[in-house]
Structures are given as C-alpha cells and as structure tokens.
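Colleague: test case, fold it:
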Amino acid sequence: MSPINLAIVGVGKIVRDQHLPAVAKNGDYRLIAAASRHGTVDGIDNFTSIDAMLATVPAIEAVSLCMPPQYRYEAAEKALSAGKHVFLEKPPGATLSEVADLESLAAARGLTLFASWHSRYAPAVEAAKAFLAGTTIRSMRVIWKEDVRHWHPNQEWIWQAGGLGVFDPGINALSIVTHILPRPVFLTAATLEFPENRDAPIAATMTFTDARGLDLAAEFDWRQTGKQSWDIVAETDAGEMVLSEGGAKLSIDGKLVHEEPEQEYPMLYKHFAELVKAGKSDVDLAPLRHVADAFMLGRRKFVEAFYD
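Modeller: This next block holds a predicted model:
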C-alpha cells in the first residue's frame, strides 16, 4: 500500500518532541499538512484551523489530533465527517460521552478511530503483564509523582475544567495498570486536592479493588521536585514486581529483568497504520473511565494556591 497521507492538528511541545520524529521514521506515512493556532511544521502546508486544512487539502487520509482534550471532540467530528481516519492523543477527550459518540461516527462511516495510550507501549509493560498473568497478586501500589513546573510550564489549559490536572500524567499510570492486570478493577475511594485558585487537582489518592478483593492504591502528585517517581509495585506470590521509570524497567525481587530503549510513539503510529489498513478501530476508555469515577466519587480537599 502507498503511504497514508497524514495531517497533524495542534503543533505544540508533544508534537515536536514525539509525533513528528515518530512519523518521519515510519514509511507508512506521508505528512502533508498541519493545523495549529500558533505552531507550524516546516516543509508542508500549514493552516490556522482544521476547517481550512480539510477544505484545502482533500488528499488527507488521516488526522492526528494533539490539541488539549477540551477542544478535541469538535476537531475529531469534523475529520471523521470529512472521511478521515483519526488518531487521538491521550486523553482521547474531555468526557466519556463525546468519545463514545466519535466511536459511533467512525463505525458508521467505516473509518478508524484510535484512542492512543502511549505509556502502554513503554518497553517493559508487556513483560510486566506476562509476569502478573503467571502469579497471584497480593497488592499493588502506584506512585506517580512529578514536577508540573518542569513538564507543563505555563500551560493554563491543563488547570482548567476538562484539563484533568494531575490526572494528565496520572492517566498514563492508569493506562498501564488497566493493561497489565488480569482482571478489571474499580474505584472504591479517592481524595482530590484542588489548589484554591485552580479548577483541576494537583494531587490525588485513589483506592481500587476487583471481584476478588485486590488491594490497589495509587498516589498522584504534581508537586514533586528532584527525582521524579513513575513506579508500579506489586507484591505477588512470585516476588515483588517493580515496574519503574514509567514502564521502562522491570525488576523482580530487586533484580532487573527487562529494559529496552523507549519506542512509545513509534509503536503508537505503527499500530495506527495497522488499524487503518485493517479497517478497524481501537478505543479503550478504561483509563479515562477511572478518572471520571474519581471526579464522581472522590472527596475534594482544597489546598494552597498554585502559581507557575
């Protein structure tokens, strides 16, 4: 098959750091256009709106949407209605209902919709899933703590309603947990800490269980300085499993058993091309559903104001 004519919408830091390099190295794509209010991509047609891009470049076959989640539904609906396959950066939308509507629209038009979860493609995630499948899990702890000033400097959208706050990185942890556990889990309690001047939380603690009474707890915090923590620790009958550095390394009882170079976004685009060629979609909403449950069930605690 000839390369897929791809367009990218929302040219910001994640696009420059991850999407563009991944697409450039994948022969399944030909990047032909971009739309963004401020950013541009050298060597292709650039527009300030998706409407102008779709109207001017009919050769586009697929669109990768990388704007903040609050604005993604409208762009995705326009792309699907124009007959384009759609790649959704995580989280796939601001609400579960809007993503469900996009899934229905894609199915009705015979198009691919891909809700991407890049952390599931971290190097040691599949090895962790295989390990857990072969043993009994006694408990699991998720520690996802980082410095928001380093990773999201001056990004006001992330503090607005729908921007998810600390769940923007926390949902990466939930995407791994929902992938590696052998059974579905559900939220039992949560506390969300909101800065008094923000509409999204800066920290959260959550507890989960499953049909067999699994003891699972998660801590998300955006106030961590120094070394960042992206770890999942499971106590099992086969020993202590530590999936560390965001899924990059797997250790069992202190012994490193799996480590490879990071290839998250190249793997995402490889999978998207496979879906397009096969005429299929991949829209797993489990991570976003857990975040929605936390907002619905969680207790709110107000903390000191946060300023960049």
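
Colleague: going by C-alpha atoms from here, please, whenever you check contacts or count neighbours.
Modeller: Fine.

Colleague: wasn't Ala7 part of a strand?
Modeller: Yes. Membership of Ala7 in a strand is supported by DSSP: H, G, I helix; E, B strand; the rest coil.

Colleague: these two touch, right, it and Tyr29?
Modeller: No. With contacts counted by Cα atoms under 8 Å, Ala7 stays clear of Tyr29, the gap being 9.7 Å.

Colleague: who has more neighbours, those two?
Modeller: Ala7 (28 against 20; other Cα atoms under 10 Å).

Colleague: for that one, give me its contacts.
Modeller: Residues in contact with Ala7 (Cα atoms under 8 Å, 6 or more residues apart in numbering) are 31-35, 60, 62-64.

Colleague: try 7 Å
Modeller: 31-34, 60, 62-64 (Cα atoms under 7 Å, 6 or more residues apart in numbering).

Colleague: what about Glu74, distance to Asp231?
Modeller: Shown here: Glu74 relative to Asp231, a distance of 35 Å by Cα to Cα, to the nearest Å.

Colleague: which of the two has more residues huddled nearby?
Modeller: Ranked by neighbour count (other Cα under 10 Å), Glu74 and Asp231 place Asp231 first, with 21 against 12.

Colleague: contact partners for the spatially closest residue to the more buried one that is not a sequence neighbour?
Modeller: Counting by Cα to Cα, 6 or more residues apart in numbering, Asp231 lies nearest to Ser244, which is 4.4 Å off, once chain neighbours are set aside. Contacts here follow Cα under 7 Å, 6+ apart; on that basis Ser244 touches 230-232, 250.

Colleague: this one as well, want them side by side:
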Amino acid sequence: AARSYTLANLVKGKPFDLYPDQRSQVYVGLSGERPETSAAVRATAGQVVLYGGRVASTLYFSSSGGKTASSADVFGVAVPYLVSKPDPWDRLSPYHRWGPIVVGARTIQSKLDVPARVLDASGVPTPSGRLRAVTLETTAGATSVPAALLRTALELRSTWVSIGVLRLDHPPDPAVYGSPLELSGLARGLQTPTLSSSKDGVSWRTVGPLQRSPGGAFSAAVRPTATTRYRIQVIGAASPGLLVSVSSRVRLAQPALDPTSLSGMVRPKLSGAAVSIERLKGTAWTPVASTAVDGAGSFRARVKLVPGSYRARVAATNGLAEGISPPLTVTE
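Modeller: The predicted structure follows:
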C-alpha cells in the first residue's frame, strides 16, 4: 500500500518525492525507517496495487473509527476503489473511540474566528459518518464552517464526531427570594441531562432531570433561596456554571395611622440588615432616610413625606444580592 501510494502521488516540481507530514501520509523519511519495515519493503519488491491498469492511490491510516470514508466524502470526487467499508478490526486501536471533548462556546468563537457569540452547533454526517460542514448559530445569524477546519482548530482526531450541545441561558427576569425562576436552554445530542446547583461552585447537587422538546430545548422552574450556580450535567461533561444572583424580597408601605413614616418587610428575615429609603427626584433615586431590619424581618423609618415615588433598598448580605422594593406612590 505504501509503495503504491508513493508512486501514485509523487510530488511534482520539487527536489524531493514526498512531504514529511500529512500531505504524504505522514512519511517521516529516513528517521522513520525500522528494520522490520525495511524487510517488508524488500520482501514485496516490485509489487504494486493496480486499478484499470494504473497504480492505485492506496490511502491508508492508523485508525478508521470502525468505518472507512469514501473519496467522495473526503475529496468530493468518487473513486471506484475508495468507497466506505466497515472496519471491525479497528476495535483493537486505542483510538477506536475517543472523547468526549468539552469545548466552550467562547473557545469555538475564538478558534474559528467567529465574530459573534456562538449559541448552537449542528452538522449533517456524510454516508460514512463523517461531517462535511458544521453550522454555527450565533447572535448575528448562522455561519457554516468546513469540518476539516473544525478538526484542525479544535485539534480533533477526525471529523467523525457527533455534536452535543449543553447551553443554559441567562434568565430574563431577576431572581427574588421565595419566587419561582424559569431557567431555559438547550440540551441536545447527549443522554440523560440533569440540572444541578451549587452554592459555592465546588459541591454540586442534582436538582432533577430535564424535560426536553424533540429539538432539545427545555425550561425548568427553580426557587433559589440564595445566590446559586446552575449547570447542566451529563456523563463526562457539564455546561459552564450559570451564576444566578438572588435578591431579598422587599415590600414598602405607608402606615394608615402614621403619615410621618414608611414601613416594610424583608424576606428572609435579615435581622440587622441596613435599609435605605429613597425618593425619586427627576430620574434619580435619592436617599431620604435609613433604618435597619428587626428580628421579625420588618422595618420602619421616619420620613418627611411629600407626594412622589418611594422605594426601600436593602443591602446585600447572607449570600443574597441587594433587594429593592417595588415603587410606592405617596399622594398626600
């Protein structure tokens, strides 16, 4: 096979016959010769593989993954003797199966020089199972990348890959203590994905399995009680952790029998947490009073009330982000 390939693919116009790399089947020259290979060359002297009366281009490889690729799949040109065939003996190769390889969206964007953030990836296999191209869905639209470029950029062993996607999207609404939060994303091409959570980013616990649409989209309701990281997990891989900041739940009211103060409540009961009462002046919120949360989770502040909009701001504490009440309108 090596002799036939060499004779069919001699380099033209150069002071040498073969390249010392993948361009010539990784021929490494004299440094790669061994007594055993030299003996095989001598034992088969003068023998070549012919097809149609010409020396055949007998491409060879160290591992096929279990099935060879046709010339039409690889080069776009059909050659009668270079067709896809099962290769069950490849099971003996240490590279028969490899992966999984986890690659982040930012890495793909950087390695492939994609100008916009990558949201999704998919590819259609050729009859031999390899990918010809990969479609990347980005914030700027779809773009197609040749599978050979993907292989080189990400240092993959071949283009015979299956693409799985794990994506957890930032929730559109802020997370508030005691309120449900909808998490959504994509979990496609991978088996039994689960949603996991962590308070510290080190120890993770399973929240539960994901119910997915046929296309892999999912949504899951969570009710975090403090700032929490979430991720999607499968065997051997996980999505990046998504940090969800949870704010305290704050309410502000005007006591009916006390026109000189504002009161409210905070959940959870953040005893001792600082509270700032603010009034809207033009387009900016300006502090007009301060107080603290008591042991029951309540607060009261003396305020020189004038008609306008007021709100309460509770400082971040105990793993909770800063909490802000809905605006309260004072008319008199």
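
Colleague: what's the TM-score here?
Modeller: After superposition, the two chains reach a TM-score (TM-score structural alignment, normalised by the length of structure 1) of 0.23; 122 aligned residues with a Cα RMSD of 6.5 Å.

Colleague: can I get the contacts of Ala7 of structure 1 in TSV including secondary structure, distance to Ser97 of structure 1 and neighbour count?
Modeller: Listed next are the contacts of Ala7 of structure 1 as TSV, based on DSSP: H, G, I helix; E, B strand; the rest coil; distance: Cα to Cα, whole Å; neighbours: other Cα atoms under 10 Å:
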residue	secondary structure	distance to Ser97 of structure 1	neighbour count
Leu31	strand	30	21
Ile32	strand	31	19
Ala33	strand	29	25
Ala34	strand	27	25
Ile60	coil	27	22
Ala62	strand	23	26
Val63	strand	21	26
Ser64	strand	20	24
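
Colleague: and those residues as CSV, adding distance to Phe114 of structure 1?
Modeller: Putting these into CSV (distance: Cα to Cα, whole Å) gives the following:
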residue, distance to Phe114 of structure 1
Leu31, 18
Ile32, 20
Ala33, 19
Ala34, 19
Ile60, 17
Ala62, 11
Val63, 11
Ser64, 9
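
Colleague: what is the nearest of those to Ala203 of structure 1?
Modeller: Ser64 (29.5 Å; Cα to Cα).

Colleague: and Ala187 of structure 2, what element?
Modeller: According to DSSP states H and E, Ala187 of structure 2 maps onto strand 181-188.

Colleague: and that strand, what does it pack against?
Modeller: On a contact count with 3 or more Cα pairs under 7 Å, 6 or more residues apart in numbering; DSSP states H and E, strand 181-188 of structure 2 meets strand 165-168, strand 217-222.

Colleague: on that earlier part again, quick one: which of the contacts of Ser244 of structure 1 has the most company?
Modeller: Highest count within these by other Cα under 10 Å belongs to Leu250, 26 neighbours.

Colleague: and the closest residue to that one other than its chain neighbours, how many neighbours?
Modeller: In space, and not counting its chain neighbours, Leu250 of structure 1 is closest to Leu243: 4.6 Å by Cα to Cα, 6+ apart. Residues contacting Leu243 of structure 1 under the criterion other Cα under 10 Å number 25.

Colleague: hang on, isn't Leu243 of structure 1 packed against Ala234?
Modeller: No. Using Cα atoms under 7 Å as the test, Leu243 of structure 1 is too far from Ala234 to be in contact (8.5 Å).

Colleague: show me what counts as buried in the strand holding Ala187 of structure 2.
Modeller: Buried residues in strand 181-188 of structure 2, counted by 16 or more other Cα atoms under 10 Å: 181, 183-188.

Colleague: tell me which of these is nearest to Arg279 of structure 2?
Modeller: Among the buried residues of strand 181-188 of structure 2, Leu181 lies closest to Arg279 of structure 2 (Cα to Cα), at 28.9 Å.

Colleague: how much space between the closest one and Val246 of structure 2?
Modeller: In terms of Cα to Cα, Leu181 of structure 2 sits 10 Å off from Val246 of structure 2.
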